[in-house]
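*Asks:* following is a predicted model, sequence given first.
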Amino acid sequence: MPKYDLVGATGCATGIAHTFMAQEALEKAAKELGYSIKIETHGQTGIENDLSPEEIKEAKGVVIASDVDVDAERFAGKRVVIVPVAKGIKDPKGLIQKALNPATPIYKPGQVAKVSNNSQKSESFGTKLYTLLMNGISHMLPFVVAGGVLIAISFLWGIYSADPKNAQYNQLAFTLNKVGSTTMNLMVPVLAAYIAEALAKRSGLVVGFAAGMITFAGGGGFLGGIIAGYLAALVVFLLQKAFKVLPDKQFRGLKSIFLYPVLGVLIAGTIMFLLNGPIESINVSAMNWLKSVQNSDPIVLGLIVGAMCAFDFGGPVNKAAYVTGTALLAQGNFYFMAGVSAACIAPPLATGFAVLLNRKSYSKSERTAGYVNFLLGSTHITEGAIPFAAKHPLWNIPAFMIGSAIAAALSYVSKIKVPAPHGGFIILPLVNHPILWVVYIVIGAFISGVLLALIAKKFEGKDSESSMSVDIFGAGEDTEDIKEEITEVNQKEDDHDPSEILNINNIKSDLEFTSRDDALKYLADLSVKNQLATDSKKVYDRYLAREEEGSTGMTDGFAIPHAQSAAINESAMIILKLRKPIDWNSLDGKPIDTVISFLIPQVDSNEHLKYLSNTAKLLTHPDFIKKLKATNDPAAIKKLFTEYKA
């Protein structure tokens, strides 16, 4: 059985794209850093790529990037990093470095890793609450989609075709509508059940489902389902504590089958019954306010709904807007969902427009993803926009929000009706003004696309590493162009031998520095002295900027700093051997005595990543490391890099 340096798990609420994007991002980052990793995925099809106890035991660290429960207790005794799935897409290298850092606390069963300050503690607690919520949404969503699509199909015979008293009545439409409505009504109980299940397992599932049914019957809605789920989890958790005095060996069956479910349902159910009145009042007030805004100021409503839908792409804010739309659909309000759907469809379309408007600022994989997003967006699948949002979130997410808000506001101003909760452009026959609705969505998406293209132009060449290298379809198996690109890269990968860009004049030994920054300043000055660059300060600033993104200190006393700048004339490698080791915040916490630096021109086509990758692979060979450490002779070092192949 193979051994892995790291193991991990990814999961998201929808289980469609985020899960596998985070998996691929972590696997690529680990490969670039020279580590082996195995990621278990928790998607809509279930758990795949399962981790065995032996694989977990042998791993040096664990990365959990998930919005759903992945049974973290099995990683007890390991250094574990637990973050939302989006973090796994945005900062995979940082997570891997943290998981291998000796300063990362050991995870123990039933508790989040210990932290040293209050802000981290509140974040850990908040992450746990978020995970419980997203576990509920993950299991709820298929009921919403299945029920919503069946209801949408029933409307093909007319909006009132399920009403026996109306002239449009059709028996098949009535059946489809009844089945769809019943399925949709399971939304709140399932939400509550799986919020509770994430913390309290099977007993929580039972109590959560019962509490969810009670709040649904009492008009609690989505808010009631969330409260019921957390309440059920808390009640079962407290019951488990209270009955801990009863030995598991003799009373495990009694507790799990009788005591926990019976007492849990009684306590949580009674509390929810008492809370139904206040919760229903809150829901009614919120609905009435939204209706009043829809009638009095549809533009403001569009801004609110659009911003919510594009804020976290499938997270709780997005889902709050979506579920509100489905609830209003049940009341016969078809206007609200028009804005929600428009705001969800616009972001992926925007990425397609962005890559069309500014091809040069995007890599080939980014352009391919943008083109595919035209199809994804048309079917109401928003996840394809996530890699673009994650690249420069403080810039790109507001750009998405602007376009979504415009699309939603225009839909409300024109009083467009969308009677189905899902389907994208597939449900156009059900829309009262289908062409106008599509035009509004395209307008919003195009505006976001223009903004994204301008932002990409602003950051062009400033990213020292490719921030988006995730293919949301696993490997693009169905696209011939991507197949050819992968084949071409595989054929040329061995050509990027680090020795090709290593000159003997760029190898210096027996040096002494007081700090990391002192060494970086020497590298920048040497690059100008050896005519590899024209401006020492610009090169030095790029070195520092890269270190701020994450330390380039590796393991075994090596650091691999790199700088990309217009002041650099050509790709080059510089090697420094230090007389005394210096601190570099390395992965293993050890000081650095060997610096392998890369200089990268502004226009590079990511060639430096291949040189970096091959150098990192060389540093996984103990024999290579031993020989490199043993010599300070520039000629011998050059020969060593020439003879060894990654």
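*Replies:* Received it, and whenever you're ready, just let me know what you need.

*Asks:* CA only for contacts and neighbour counts going forward, please
*Replies:* Fine.

*Asks:* and the residue lying closest to S469 once chain neighbours are set aside, helix, strand or coil?
*Replies:* Using C-alpha to C-alpha, 6 or more residues apart in numbering and skipping residues adjacent in sequence, the residue nearest S469 is S365, 6.8 Å away. Here S365 is helix, with the state taken from DSSP: H, G, I helix; E, B strand; the rest coil.

*Asks:* dump the residue contacts of S365.
*Replies:* Neighbouring residues of S365 by C-alpha atoms under 8 Å, 6 or more residues apart in numbering: S469, V470, D471.

*Asks:* what's the answer for G220, then?
*Replies:* N276, I279, E280, N283.

*Asks:* cool, and F216?
*Replies:* Counting by C-alpha under 8 Å, 6+ apart, F216 touches V188, P189, G224, G225.

*Asks:* out of these, who has the most neighbours?
*Replies:* Ranked by the number of neighbours (other C-alpha atoms under 10 Å), the contacts of F216 place V188 first, at 31 neighbours.

*Asks:* which residue sits closest to that one, ignoring its sequence neighbours?
*Replies:* Closest to V188 by C-alpha to C-alpha, 6+ apart is G225, at 5.1 Å.

*Asks:* just to revisit the earlier point, now the contacts of F216 in JSON lines, with distance to G180 and secondary structure?
*Replies:* Output for the contacts of F216, formatted as JSON lines (distance: C-alpha to C-alpha, whole Å; DSSP: H, G, I helix; E, B strand; the rest coil):
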{"residue": "V188", "distance to G180": "15", "secondary structure": "helix"}
{"residue": "P189", "distance to G180": "16", "secondary structure": "helix"}
{"residue": "G224", "distance to G180": "22", "secondary structure": "helix"}
{"residue": "G225", "distance to G180": "20", "secondary structure": "helix"}
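
*Asks:* closest to G61 among those?
*Replies:* The shortest approach to G61 among the contacts of F216 belongs to G225, at 35.8 Å (C-alpha to C-alpha).

*Asks:* next up, a structure to set beside the first:
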Amino acid sequence: MSSLITADLVDLDLSADTKEAAARSLAERMVALGRVTDLDGFLADVAAREAQMPTGLDGGIGIPHCRSAHVTEPTLAFGRSPAGIDFGAPDGPADLIFLIAAPAGADDAHLTILSSLARHLMDEAFTQALRTTTTAAEAAALIAGDTPAPERPAAPPAQEQPVESPGQEPPAEQSGEQSAEPPAESSVDGGPGETPGFGKGRGGGETPFRIVAVTSCPTGIAHTYMAAEALEHAARTAGVELAVETQGSAGFTRLDPAAVAAADGVIFAHDVPVRERERFAGKPTVDVGVKAGINRPAALIAEVRDKAARGEITHPATSPSTPTPTPTPVENAGDPHEGYATKLRKWLMSGVSYMVPFVAAGGLLIALGFALGGWDIDKAPSVAEHFAWGQVDGWAALMFQIGGLAFGFLVPVLAGYIAYGMADRPGLVPGFVGGAVALTIDAGFLGGLVAGLVAGGTVLAIQRVRIPAVLRGIMPVVVIPLLSSIVVGFLMFLVIGKPIASLQKALTDWLSGLSGANAVVLGVVLGLMMCFDLGGPVNKVAYAFAVGGLAHPNEGSLKVMAAVMAAGMVPPLAMALATAVRGRLFTRTERENGKAAWVLGASFISEGAIPFAAADPLRVIPAAMAGGAVTGALSMAFECTLRAPHGGVFVIPLIGNPLLYLLAIVVGTVVSAALVVLLKSTRRPVSEEAGGGGRTEAGAEVTVAA
């Protein structure tokens, strides 16, 4: 790890008093060494990661981290704060702060090294050594592993209890030694008394309680491995055998199926859906967030043992006689008791989330093609047949045609992943086929939505049919893709596709003819939707509606895209402005968040306003919606157009009537900021003490929505 941290990246007297200031101070050291190319861009990525989940951990540790395109090589900076900094940990401020910067394409080896640091942080001897070291060089050497870390005190032996196995030794793969005791018999192949992934049981026929666990977090750099280490340490203390599967950014190595089969219980400590969750069906299961795995691992182990003692099984196992469909990706990510309306929303969001990267890449390439080659670049011949290396028009045509191909996947990807959200991998083939048919018959975005739902429903219906056991092996590979593709293709070509295409054409013609009052009303509605939940489902519906129009752009659809992006920029910009002009109405943490909100808002990241909305929703959200409605209406009234689906102020050159467009954003921002200030002025100003603790007057902790 020596290349990741040097003495120049260590600050043993970090004077920052907020997490944003701490990240900036440490990031400046990275910039000075050339490891970060854009300070503000990198800090925006750190803030976006922090918005998903606070990075404070019990034990006085803060570990902000992110992947960023502004990082040239994996880098770790360390700061020690004498006063402590609030990173949102339950037990108070952090005095040890680690800023981890990983390039957008960091390789597996570097992520593995970073995961080893995360595991060290669960060792009290290691953190205590960092608190007492006197020089930056010593701290860097300790973190890098050049200086051996103090050994962790041995875990106390487990107490004699009827349920537990007394004096259980650590599993063989953890201790590095094989047990010398006589092996116990095992029903699992792999040697008498030995289970792959667990090792040998105790002698005398005794088998310890066995748990398999999965840990994961949104970034997969730190919390994933810290939760794994905490669970392993707690298991050794409790005399329990534990095998952990870390589903991090570097991919994951599946637990041995024999270990899963032999396990007495399962722990999921995750903030993203567990991959291949069906492997753990039929086991007593504890399902929590990844921070619970870090902060209370012993309690999770006790809970899963209690469930096993009661015979409580979360997901019944399937059997040949009574086949039960495994949970779909959407069901794995939510509450199994959710209603169909909630599931429908999640199915649609699943498709939109996979579609957005195609939209961003394809749309921006198309916009760049127009910017470099003019509005007639779409008439250029294929670059495969003719390409002028030394002419700008040639490169413009190249970008336009690549973007057009990427954009062509929009509808099939939308349909395919809606079906995937409903029926898992068997839904992909009919979903993509249905989306391709929707493109063929000009059913567009609406056709893709319907095709995805039809494909998922068709697969679910086929899976409910009882079939002979001899045919089950070919069902997911041959039978389901074949039958579902036939059904979906027939329905889309001959039954429902043509009416949807007619509706899509009518909608396109309506957008093309929008002018005057009608356009302004649509701008108001879109602005309200973009600001209602700040990146949530309603926001994404409005965004998807606008992006769908870019597949076959016309004057009306380009106006809609402009209004949607302008309105989405307003909430974070308004919160930034409000904290700048009336800072005493906000906590110290909110004022620091306001600084980052300038960048997030300018980049069209509506989620930059989430910390403010989470702390004071009744004042912030109505104010944001009012400003968004004003901006959407003005953008429509000014007849601004936009061919790029993302980019914020960075694509202003690609906008029709750019000065009026900026005016619309400024007016909406001022309206929202003024309303927030007015509404917050009706209550007692927040004290500095409250600001330091990150709490509002009512004492509600300022949290960040994931």
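*Replies:* It's in. Nothing here was measured: the structure is a model prediction, and the numbers come from that model.

*Asks:* surely E40 of structure 1 is in a strand?
*Replies:* Yes - judged by three-state DSSP, E40 of structure 1 forms part of a strand.

*Asks:* what is the most widely separated pair among the contacts of F216 of structure 1?
*Replies:* With C-alpha to C-alpha as the measure, no two of the contacts of F216 of structure 1 lie farther apart than P189 and G224, at 9.6 Å.

*Asks:* who touches both of those two?
*Replies:* Jointly contacting P189 of structure 1 and G224 under the rule C-alpha under 8 Å, 6+ apart are G212, F216.

*Asks:* ok, which stretches of structure 2 are strands?
*Replies:* Taking DSSP state E, the strands of structure 2 run over residues 10-11, 56-57, 61-62, 65-68, 75-85, 94-103, 194-195, 199-200, 210-216, 241-246, 265-270, 285-288, 641-642, 655-656.

*Asks:* closest one to L26 of structure 2 among these?
*Replies:* Of all these, strand 75-85 comes closest under C-alpha to C-alpha, at 6.1 Å.

*Asks:* give the buried residues for the closest one.
*Replies:* Of the residues in strand 75-85 of structure 2, T75, L76, A77, F78, G79, R80, S81, G84, I85 count as buried by neighbour count, 16 or more other C-alpha atoms under 10 Å.

*Asks:* same list (these) but as a markdown table, adding distance to P658 of structure 2.
*Replies:* Formatted as a markdown table, the buried residues of strand 75-85 of structure 2 follow (distance: C-alpha to C-alpha, whole Å):
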| residue | distance to P658 of structure 2 |
| --- | --- |
| T75 | 39 |
| L76 | 41 |
| A77 | 41 |
| F78 | 43 |
| G79 | 44 |
| R80 | 46 |
| S81 | 46 |
| G84 | 46 |
| I85 | 42 |
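
*Asks:* wait, L300 of structure 2 touches K291, no?
*Replies:* No - using C-alpha atoms under 8 Å, L300 of structure 2 is not in contact with K291, being 11.6 Å away.

*Asks:* the two: which has the busier surroundings?
*Replies:* Using other C-alpha under 10 Å, the more surrounded residue of L300 of structure 2 and K291 is K291, with 26 against 23.

*Asks:* please pull up the equivalent of the residue nearest to S469 of structure 1 in structure 2.
*Replies:* Matched across to structure 2, S365 of structure 1 falls on T589, judged by TM-score structural alignment.

*Asks:* distance of its match from D40 of structure 2?
*Replies:* With distances taken as C-alpha to C-alpha, to the nearest Å, T589 of structure 2 is found 18 Å from D40 of structure 2.

*Asks:* equivalent analysis for S115 of structure 2, please.
*Replies:* Using C-alpha to C-alpha, S115 of structure 2 is found at 26 Å from D40 of structure 2.

*Asks:* and the top helix by length along structure 2, how far from the chain's centre?
*Replies:* Longest helix in structure 2, counting residues (DSSP state H): helix 340-373. Mean-position distance between helix 340-373 of structure 2 and its chain equals 16 Å (C-alpha atoms, centre = their mean, to the nearest Å).

*Asks:* which residues does the residue mapped onto L410 of structure 1 from structure 2 contact?
*Replies:* Counting by TM-score structural alignment, L410 of structure 1 lines up with L634 in structure 2. L634 of structure 2 makes contacts with V520, G523, A664, as judged by C-alpha under 8 Å, 6+ apart.

*Asks:* can I get the residues you listed in a markdown table with distance to A574 of structure 2 and neighbour count?
*Replies:* Below are the contacts of L634 of structure 2 laid out as a markdown table (distance: C-alpha to C-alpha, whole Å; neighbours: other C-alpha atoms under 10 Å):
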| residue | distance to A574 of structure 2 | neighbour count |
| --- | --- | --- |
| V520 | 22 | 24 |
| G523 | 19 | 28 |
| A664 | 13 | 27 |
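
*Asks:* and those residues as JSON lines, adding distance to D424 of structure 2?
*Replies:* Output for the contacts of L634 of structure 2, formatted as JSON lines (distance: C-alpha to C-alpha, whole Å):
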{"residue": "V520", "distance to D424 of structure 2": "41"}
{"residue": "G523", "distance to D424 of structure 2": "37"}
{"residue": "A664", "distance to D424 of structure 2": "43"}
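
*Asks:* shared with structure 1, which of those?
*Replies:* Counting by both residues aligned by TM-score structural alignment, their matches' C-alpha atoms under 8 Å, the contacts of L634 of structure 2 that remain in contact in structure 1 are V520, G523, A664.

*Asks:* closest to R275 of structure 2 out of the residues you listed?
*Replies:* G523 (40.1 Å).

*Asks:* check contacts around the aligned partner of that closest one in structure 1.
*Replies:* Counting by TM-score structural alignment, G523 of structure 2 lines up with G302 in structure 1. By C-alpha under 8 Å, 6+ apart, the contact list for G302 of structure 1 reads G339, A405, I406, A407, A408, A409, L410, S411, Y412.
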